[in-house]
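*Asks:* could you look at this predicted model? Sequence included:
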Amino acid sequence: MVYQGSKNRLAKYIVPIIQKYIDENNIKTYIEPMCGSCSIIEKIVCENKIAADINDELIALLKYVKSDPLLYIAPNDCNFEHYADVRENRKLGTGKYSKEYTALIGYCGSFGGRYYDGGWGRDKTGKRNIYKERVVNLKEDSPLLQDIELRCCDYTAFENYKNCLLYFDPPYQGTKQYSKQSINYEEFYDFLRKLSENNIVLISEYSMPNDFKCIWQKERKVMQKSDRIVADKAVEKLFILE
């Protein structure tokens, strides 16, 4: 799934690090409290895997994709008029479209995976059908979700868990926040410190407080601007509490 902040392109670096912690510490439960598109957890091997997100529409879509690999609810094509209709009914809360259908059109039809926030997805040549490409991508995700328990909840729902490995991929501080959650970062850092007392906790971010140690980093280009041509340089990092 094309998703704002997705780690899909970085998974080949991050997954082996997480997997090593799981294997060397005999971890039985792996949790992603901010799972997004599940691009990391779907590649992890662990006895129990839990993916959670506060975005109820996202979780509804992931549950549907898990249950229906053929995506019968997906229309053969989606034009701007239909995309705009789903977006407007979502805004008004009419209930005309289900949560999973709203999410499907939003993630497959929006520009850059911005979910109704970046406009209609199209390329400059007009030769690509971005919607169809993303529906195919969603179908490919279905078998990868089969061993994952999906939950809709806030990250604090895992505060009492023990002997787990939790990987957090929050909206980065100083970048565009997701519509379903606004994070108080000082409270978030304190939560991670408390959670680390009984678990292994890894966090993706650009920077963290000094008591968190960077264990991996890689420079990459980030397309934040609407023209999708000019890219900013950013250094992706993975942290653990020292």
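*Replies:* Structure's in. What do you need? Since the model is a prediction, treat every value here as computed from it, not as a measurement.

*Asks:* all contacts plus neighbour counts: C-alpha atoms, from now on.
*Replies:* Fine.

*Asks:* quick one: the helices in this protein?
*Replies:* Along the chain, the stretches classed as helices by DSSP state H are 11-24, 56-67, 80-92, 99-109, 130-141, 185-195.

*Asks:* quick check: closest non-adjacent residue to Glu159.
*Replies:* Leaving aside its sequence neighbours, Glu159 sits nearest to Leu195 (C-alpha to C-alpha, 6 or more residues apart in numbering; 6.2 Å).

*Asks:* second structure follows, compare the two:
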Amino acid sequence: MRKTPHLVQYQGSKRIIAPEIVKFFPPSFDRLIEPFSGTCAITIFSAMKGLCDEFWINDINEPLVRLMEECVNNPLKLVETYENIWGGQFCEGENNIDYFYKIREEFNNGAKDPARMLFLLARVVKGAVRYNSNGELNQSCDKRRYGTKPSAISNNAMTISNLLKNKTLFSSLDYKEVLASAQKGDLVYMDPPYQGTSKDDCIRDNRYIQGVKFEEFVGELKKLNDRGIDYIVSYDGKTGDKIIGKTLPESLELTHIYINAGVSAQATLNGKNEITYESLYASKNLIKKQENYEQMELCFA
């Protein structure tokens, strides 16, 4: 089976469970929109499977969007610049760990170019990005490895570019602006920051530059329902028997599915062997379309 290309191992990426998620996509749609794109796993997988020919990648994390845009539109430049930065850690007299923190400081001080972003993502602990209250990257360096080799970056970047070039719009807008621009015929896939990540919540999660308020998000989904826009949401879930976060309200008339995301890394650290399940919500109009399509298939079988 052909593997889905990716630039880096990115914590929270839906790359592994993308085949399960797209099972709930409609049989045809005009454009795929990701308002919380991250490293675009669902967009890349959808393009690889030929599910549609137009994509909109958006994330409030502008350096991350710029990285993906450079990967798609200028992959050779990205790889060449990354190789120069990656190779710098091996220069005579250079300590590779100190070098990481030097690049991180340059990035936080304004040198937010795509190649630096890529190098930092490739070397952070567990591929897990962390931000301080000022929105600066503050995750530690993984001392056991040097980051993804440029040859691997090159192969994946070229593949991603071939899949998405001249087909993709890039932006770094508030998700509400993106949803307001969605049209009938679009499919919106959302993987928002999970609950407990908003600035006014009791718990701040430094995995995200900006959180999403639960009630505000529910209101935006209602607007999509009212406008007849198809959407799918990945939002929290459960580990073992423990439900994580509030479920989206029944008033939205969503179909709620649990997708097996594998053994929980955190549970393993705690000496437990528990499976994590991601919650997936499909809009009511989308499910109706699937049911009608399945009935049509039966008629012509």
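*Replies:* Thanks, I have the structure now. Given the structure is predicted, the values throughout are model-derived calculations rather than measurements.

*Asks:* please state their TM-score.
*Replies:* The TM-score (TM-score structural alignment, normalised by the length of the first structure) is 0.82; 230 aligned residues with a C-alpha RMSD of 2.8 Å.

*Asks:* and the gap between the aligned residue in the second structure for the residue nearest to Glu159 of the first structure and Glu70 of the second structure?
*Replies:* Under the alignment by TM-score structural alignment, Leu195 of the first structure pairs with Leu224 in the second structure. Distance, Leu224 of the second structure to Glu70 of the second structure, by C-alpha to C-alpha, to the nearest Å: 31 Å.

*Asks:* that older thread, can you say which of the helices of the first structure is packed in most?
*Replies:* The highest mean neighbour count among these, using mean count of other C-alpha atoms under 10 Å, belongs to helix 99-109: a mean of 25.

*Asks:* residues in the second structure aligned with that helix?
*Replies:* The aligned range for helix 99-109 of the first structure is 113-123, by TM-score structural alignment.

*Asks:* ok, residues contacting the matching stretch?
*Replies:* 7-10, 63-64, 66-67, 70, 78-79, 81-82, 85-86, 100, 103-104, 107, 127-129, 141-142, 145-148 (C-alpha atoms under 8 Å, 6 or more residues apart in numbering).

*Asks:* could I get the full set of strands for the second structure?
*Replies:* Assigned by DSSP state E, the second structure shows strands spanning 31-34, 55-58, 168-171, 186-190, 230-239, 242-244, 255-263, 275-282.

*Asks:* for the match of Leu195 of the first structure, what are its contacts?
*Replies:* Contacts for Leu224 of the second structure were tallied using C-alpha under 8 Å, 6+ apart; they are Leu179, Asp230, Tyr231.

*Asks:* need those in JSON lines (columns: neighbour count and distance to Ala152 of the second structure).
*Replies:* Putting these into JSON lines (neighbours: other C-alpha atoms under 10 Å; distance: C-alpha to C-alpha, whole Å) gives the following:
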{"residue": "Leu179", "neighbour count": "18", "distance to Ala152 of the second structure": "35"}
{"residue": "Asp230", "neighbour count": "25", "distance to Ala152 of the second structure": "36"}
{"residue": "Tyr231", "neighbour count": "25", "distance to Ala152 of the second structure": "33"}
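
*Asks:* make TSV out of these and add distance to Arg31 of the second structure.
*Replies:* Listed next are the contacts of Leu224 of the second structure as TSV, based on distance: C-alpha to C-alpha, whole Å:
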residue	distance to Arg31 of the second structure
Leu179	13
Asp230	11
Tyr231	12
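
*Asks:* find the nearest non-adjacent residue to Ser171 of the second structure, please.
*Replies:* The shortest distance from Ser171 of the second structure to any non-neighbouring residue, by C-alpha to C-alpha, 6+ apart, is to Asn58 (4.8 Å).

*Asks:* then Pro171 of the first structure?
*Replies:* Spatial nearest neighbour of Pro171 of the first structure, excluding adjacent residues (C-alpha to C-alpha, 6+ apart): Gln177 at 5.7 Å.

*Asks:* before we move on, what about Gln181 of the first structure?
*Replies:* Closest to Gln181 of the first structure by C-alpha to C-alpha, 6+ apart is Ile54, at 7.2 Å.

*Asks:* state the number of residues packed around Phe212 of the first structure.
*Replies:* 18 (other C-alpha atoms under 10 Å).

*Asks:* cool, Tyr72 of the first structure as well?
*Replies:* With other C-alpha under 10 Å as criterion, Tyr72 of the first structure counts 10.

*Asks:* quick check: whichever residue in the second structure pairs up with it vs Glu70 of the second structure, distance?
*Replies:* Using TM-score structural alignment as the criterion, the counterpart of Tyr72 of the first structure in the second structure is Glu80. Per C-alpha to C-alpha, Glu80 of the second structure is found 12 Å from Glu70 of the second structure.
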